[in-house]
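> Curious how this folds, go ahead:
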Amino acid sequence: MKNARSGDAFAQQKIGEIYLFGEPGTPKNISNALLWLEKYSITTGFIRDISNLIVSNLALDDVLSKEQAKFAWKCIVHSASAGQTLARWLFTQVIFHLNTSGQSSYAAFNSLITTDWSEVGSLDDMFGLALRYLEELADLDSFEDQIKAQKLLAQCLDDGRLGKKDPERSKKIMLHLAKQNNEVGLASLLSLASSSVGKELLPALEIHLPTLLGSKKHLAEHTLIYWAAWQHLQNIEALEIAAELGFSPAQLTLGLRLAKLEEKNSSLENTSEVSETGGNARLKQAVYWLKLAAKKGDRDAWFALGLINRMPQYSGYSAEDSDACFDKAADLGHPQAQYRKGSSLWRKRAQIDEAIEGLQASYWVWQASQQGITEAQELLSKIMLSCPNASLNRWNLLANAVIKTLGESSHRFTGDMLLTCHRVIVANQLNLSKAELLLADIPSIQHEHGAVIDIREHSPRSTPKLIQIETLEQRKALMMASKSFANAFSNSVVDEGNLRQRRYRLEKLMQSLDIAEDGGSEDDTDE
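This next block holds a predicted model:
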């Protein structure tokens, strides 16, 4: 020790090795080893054997001071550049785990910052070098951690953290790894299963599935693998395990299978087909699994429960429960459930107390028609009027003249007359009568699924109308009219007056635009 402190290089080396390997009475101490070996390197010049010695005995979870970490890193860089395999592996791992601020997640190097790394070389160069080393190690059959290197390379190519992004190559590497019958292979299979599983994964599934099925404890992290085994290998045991692990698509599928409801037809109203491979229906078990999926918001599960509750052979038969399940499925957006609900409301419209007959039914039928249910579109045409072609409507000439005038001079019409202009435009798009043009409450016409025209407040003998909004021009006309009415009523107190006053403004508008009213006189409304 005395000789080492006095600068004897040989003594410094020996003390460093004693701390590095440990001896009786002197435990291993990587910090002291680095201290003396660094002194030795300063005394004699940097020697490759010393750097290789340090690399071979350095653990990334060793806690080092900043100076010791800088020296250890220089050793890794020196040995890596000289071709030592382990040094290149350590180099790659350290660079891979650097965060955006240049700090390492490894204890040995987390004291270093960006400027410390740059003493050896720029970080950009190190990223490129790490990728090159990693690719070499991944192809090196003699490297004992080759599989780990391949997995790390796939991750780097997937997220591009080492400066190169190649998802396709990353997937190919993962597919290769997934066929390894070990933990890395299983982890690779799980990673691929979490994104998408295609036929290319079938060999890996077949390799790992027997081990997973034979396990005494099934882990939730393997759920997607079990689900993939059902989807691609039709393994019923895997399906049951996925359902038991709480995977709602598996719970839904198992419930439909037990109830003999083919999953592919679960969204159809007439779902009653029985799977040829299903066996006897165990409806109570089916209900158990479907309820679990339904509680997680699965609309198909709610719909299937609605069907089962109407099966005569089900001991829990209940039309009321069935309707409740269909309603829940409709609320969650199930198209056939929406059609069922809408058609039921339409059949019972005479018994329902609603301000406008068929309004609720039209909403649900419209929702179903938007999702491509042909029957819904047919029923909607019976509930709601359709007028998509404005050029065929009564007010077309006047509306076109108003639109042209407003386009040429937006300030020509103001106040009440401007509101009358918008009434004309809306009336033409929705093919309204004269009374409806004059009396409709424009801001409240538009609903999500269509237009509601109700002037019974002014004309008790009139009949409300439900009109489909089918074109962009119709929505634009209603939007602009609502905006104008909102501005008018927010800026000042606007009173459009009674029917005579409104009719007078309409006639004045037609005279100013030199447009004659089509259709002669009309008994518009009661006053």
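> alpha carbons only for contacts and neighbour counts from here, please
OK.
> From the centroid of this structure, which residue is nearest?
Nearest to the mean C-alpha position of the chain, by Cα atoms, centre = their mean, lies Ser195 at 12.2 Å.
> Next one: that residue relative to Lys171, how far apart?
According to Cα to Cα, to the nearest Å, Ser195 stands 11 Å off from Lys171.
> another one to check against the first:
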Amino acid sequence: MANREELAIIRNARAGQAAAQLELGKLYLFGSAGLPQSLPTALHWLERAARQDCRPAWQLIGNHIPLALAQPGAAALAPWYERAYDDGSVHAGLVFAQLVLGDGVSGAAIPAETAVLAKALRALEDAARAGFPDAQWLLARRRDAVPVRPAGTGAPVSAQGWLRRAADSGVAEAQSAVLDQAWTAGHWDDYLVRALPLARAVVHMAASQDGIHRLAPGDIALLSRVARLLDEGRGTDIRHGGPLAPDEALCFWELAAAEHDRYAQLAMGLRCARMGVDGRRIAAGGGAANFKKAIRWLTLAGEQGLAQAWYALSRIYIKPEFSQRNVADAQRYLERAAEMGYRDAQLECGHNAWRARRENENNDVRAVYWLQKASAQGSTEAQALLRKIAPRLSTPPYAETGKLLAGHEKLLQAHPLLQARLELAGLFGLSRAEALLLDVPAADHGHCLVVDIRASYGRSKRRLVLVDTAQERHALDRIARLFEGIDCGPSGPEGNYRQRLYRLRTLVGSAGKTEDEGDAAAEIGLAA
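Here you go, the predicted model:
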């Protein structure tokens, strides 16, 4: 309860006396025997005193009233922080800059003239140079800001430089930003120097809490990344602030895996299986493999979208030493990894389908599907096998048919189906018999064209042609729509092979006689 002297100060302050308002503001700012400490009340009386040009009042506001309390009245309070900064208070300059510039990214928090913005930037840089982490972090985020400084006050510091200073000062957001930059750029040594002490602190904190509290996502990613680099031997030639403890990387993996980090779960599964992702045995950790634990961890990682985990599971299920060896399960996990885009799995699926083509001749279509996907990811082995399975033939019988279309477009306009067949021959290198007899809708498998006319032309062989480009895909879609609902067999509107061949020769003349057909009626068993 206020004493007699304090009651007199209150009366005089309410009467508008600047000295009493300043004194009452001090009492509420620091607390007294009769009045409790109250920063909002202190700000109220100090601000009233400052309006009466009381210099100590705005100095107290600038040095003691925090940003959070000043933000609701930023426009009215910013001038007092500015005056306190002019009087030499770096802290007041920092709050002034924060009120004027806002978060440093979206622009000014209050409307301000160019001169005021430049002054706020100078105040922010002064605070940053004085070692205020918040100022350093704010400057780091203002990548487009160029502080206007008087001559001879020091060289300007880049946004990246302020970011590193803020990280060194312990600003968590800045530390996270610097670590993300180092990780993205592949600066592993720099990452480990900064990240390893932080990872050890996370482990110590988790141990002290005895697993009661969950780790933050950033801490989990930190543990996983540090463990990954240590497993790769990246941290052997740098000073990390102390030697590595035995199995320290394993400790990081275990903690991150328990917090559902998929990369940590993959690493734990491979450690338990004593193998790499490709199934090859490794000696890390020694001892026998524990496939039961490995399957548990790898399944958890796979369910979180990690294709390598499913691929590793497929390697486990085909191991002879695994008591529950199951080839069907191995194939199922392999295809799951391939569907998720894992290149090695796609390549192996392609090999498996190609080897099984004698069981089902359509397996070559499946093989081409997976090999094309692996090839798109840069697999030279897949590219070589594709050239073997589905070569684009360029010998005269396969190159000349498509050329018949050139120079005869007007003649062929009256026969759109024949024109479309010749266009198809030019796109995919079809022989004359293939072009005339191909069942276009049935041949289109999306990623490839299955050319199979053996039922009508005994000398032919079944083969595949890849659909390589978007242009080929669009053209094939257009031509396939033209043949929708049309019988492509001998009883259809195009007639039998002899009739189609006769129509072609009639329209294009001797150019259609480039391929020796022999006795067509005898070979295809059709009457004229």
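> And for the closest residue in space to Glu522 of the first structure that isn't next to it in sequence, the neighbour number?
Take Glu522 of the first structure and drop its neighbours on the chain: the residue closest to it by Cα to Cα, 6 or more residues apart in numbering is Lys434, 7.7 Å away. By the other Cα atoms under 10 Å criterion, the neighbourhood of Lys434 of the first structure contains 19 residues.
> Equivalent analysis for Asp49 of the first structure, please.
Applying other Cα under 10 Å, we find 11 other residues in the vicinity of Asp49 of the first structure.
> and it, what pairs with it in the second structure?
In the second structure, the residue paired with Asp49 of the first structure is Pro56, using TM-score structural alignment.
> for Ala319 of the first structure, same thing?
Checking TM-score structural alignment: Ala319 of the first structure goes with Val327.
> any idea whether the residue lying closest to its match once chain neighbours are set aside is helix, strand or coil?
Nearest non-adjacent residue to Val327 of the second structure, counting by Cα to Cα, 6+ apart: Ile318, 5.8 Å away. At Ile318 of the second structure, secondary structure determined by DSSP: H, G, I helix; E, B strand; the rest coil is coil.
> how about Ile318 of the second structure, what's its partner in the first structure?
Looks like Ile318 of the second structure aligns to Arg310 there (TM-score structural alignment).
> do the same with Thr506 of the second structure
Correspondence of Thr506 of the second structure to the first structure, assessed by TM-score structural alignment: Lys508.
> same question, Leu418 of the second structure
Using TM-score structural alignment as the criterion, the counterpart of Leu418 of the second structure in the first structure is Thr420.
> again, but for Leu437 of the second structure
The pairwise alignment with the first structure assigns Leu437 of the second structure to Leu439, based on TM-score structural alignment.
> Relative to Leu499 of the first structure, how far out is that match?
The value you get for Leu439 of the first structure to Leu499 of the first structure, if Cα to Cα is used, is 7 Å.
> Identify the residue nearest Thr26 of the first structure in space, chain neighbours excluded?
Tyr19 (7.1 Å).
> quick one: secondary structure of that neighbour?
The three-state assignment at Tyr19 of the first structure reads helix, by three-state DSSP.
> looking at it, it is touching Gly25, isn't it?
No. Judged on Cα atoms under 8 Å, Tyr19 of the first structure makes no contact with Gly25 at a distance of 10.8 Å.
> Surely the residue nearest to Glu522 of the first structure touches Asp524?
Yes. With contact defined as Cα under 8 Å, Lys434 of the first structure reaches Asp524; the gap is 6.2 Å.
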